[in-house]
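[1] Model the following, please.
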Amino acid sequence: MHTLKSVKERFDEVGVTDKFGTKKEIKELPNILADDEIINYATSGFLEGNTWLLVTTNKRVIFLDKGMLFGMKQKEIALNKINSISQKRGLMMGEIHIWDGADKFHITHCKKETIQPFIDATNKAIEELNNGSYIMGSSDKSNLSQIKELKELLDMGAISEDEFNSQKEKLLG
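    Predicted coordinates:
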């Protein structure tokens, strides 16, 4: 279960520096994340005329906008639905563009230095999802079968000993 403290610690671990105007969204994030969801990076930007928190995880990209007094707007794109992600950078600010087949999300006023880490984290998560590295989220497999699958990946040389031990420890948790 995620807590505000664990979210903030994870933000520090992955180097999230841009939290401008998103304190309410960050407080809401633990309620939105699945127990097995891992934050890879986050930034903020403008979407639909408001400041939104953008979070990329091992499962999806989440967009959050908590109203001044009440209400929460949430959008998300599953990683396997993302067709393309690109950027446009100016002198101090930039934009992130994400296509999911049907829609294009055009996020403006992002801090320039946070754009590339956000895109890199998202692309890495997509690649790992496509390669089967995030097998922890499989709801139809027991932890034991997941550990067996990890061991096979280790034996094949597809993952390192450290990766195997880390994932096994999480599964045995």
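[2] rest of the way, CA atoms for contacts and neighbours
    Noted.
[3] buried set for the longest helix along the chain?
    If you go by DSSP state H, the chain has its longest helix at helix 112-131. Residues Lys112, Thr114, Ile115, Pro117, Phe118, Ile119, Ala121, Thr122, Asn123, Ala125, Ile126, Leu129 are the ones in helix 112-131 that count as buried (16 or more other C-alpha atoms under 10 Å).
[4] Let's see this one next, to set against the first:
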Amino acid sequence: MIYFYERLGGLVSEEMRPDIAAAWDRVGDKMGKKRDIKKLPEYLNAGETVLVMAGGRTGNNNGLLVATSRRALFVSEGLVNHSHEDFPYDRISSVTTTRGMLLAKIVIHTGGASRIIENIGKSEAEAVSAIIRERVEAVTRERSQPQQSAPSPTATPTGIAAELRELAELRDLGVLTPEEFEGQKRKLLDR
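    Down below sits the predicted model:
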């Protein structure tokens, strides 16, 4: 996919992975985030999918809070300083969202530490928080379930069904449009 962005009166074309482009399209305040979005693929692991993202600030760093299929991360690519911070879902104990009149903040609690990401658009904060909470709950459920040595022949195929449920949740949250949902569903069912 090719997307065009206005920059200093000119157009710049950037090729993006479809998952990153879909999440980026929903970011309200893109000001100063071009470096972050360009570097994001370098921070992703093989097979990791971007679900939703939001622009925000932590400490003195402006950047992107990104919820992926495996973790949350904050990417900040400034002119001089470059940083990223990982929040694996199995390490997150809770997520708190506080909304003000115009903006919101998210607090990610990991064990004895907390990270505050503020100056996030309210709707973006809700979307990112919802995905992070859902992923944390899924990891918690997986850990609490007893491990089976071999799958039962009568068990339902959970791979595609789980992915379809995830896509439906993303559509219901407004992360995917109905058209994007249908396209992704077709890809899954055609495997």
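[5] Overlay them and tell me the TM-score.
    Superposed pair, TM-score by TM-score structural alignment, normalised by the length of the first structure: 0.71. Supporting alignment: 149 aligned residues with a C-alpha RMSD of 3.3 Å.
[6] who does whatever helix or strand comes next after the longest helix of the first structure touch, helix- and strand-wise?
    Next along the chain after helix 112-131 of the first structure, taking DSSP states H and E as the criterion, comes helix 143-156. For helix 143-156 of the first structure, the packing partners by 3 or more C-alpha pairs under 8 Å, 6 or more residues apart in numbering; DSSP states H and E come out as helix 161-172.
[7] Give the full set of residues in contact with the aligned partner of Val75 of the second structure in the first structure.
    The alignment partner of Val75 of the second structure in the first structure, by TM-score structural alignment, is Leu64. Leu64 of the first structure sits next to Glu25, Trp52, Leu53, Leu54, Met72, Lys73, Gln74, Lys75 when contact means C-alpha atoms under 8 Å, 6 or more residues apart in numbering.
[8] Leu64 of the first structure should be in a helix, yeah?
    No - assessed with DSSP: H, G, I helix; E, B strand; the rest coil, Leu64 of the first structure is strand; it does not lie in a helix.
[9] In the second structure, mark out all the helices, start to finish.
    Using DSSP H, the helices of the second structure run over residues 18-25, 34-43, 122-144, 158-173, 178-189.
[10] between the first one and helix 34-43, how big is the angle?
    The reference is to helix 18-25 of the second structure. Angle, helix 18-25 of the second structure to helix 34-43, by axes from the mean of the first three to the mean of the last three C-alpha atoms, to 10 degrees: 150 degrees.
[11] Equivalent analysis for the last one, please.
    What separates the directions of helix 178-189 of the second structure and helix 34-43 is an angle of 10 degrees, with the same axes, to 10 degrees.
[12] So which bits of helix 178-189 of the second structure are buried?
    Neighbour-count burial for helix 178-189 of the second structure [16+ other C-alpha under 10 Å]: Phe181, Gln184, Lys185.
[13] re the thing from before, just the ones in strands from the contacts of Leu64 of the first structure, please.
    Judged by DSSP state E, the subset of the contacts of Leu64 of the first structure located in strands is Trp52, Leu53, Leu54, Met72, Lys73, Gln74, Lys75.
[14] All set, thanks.
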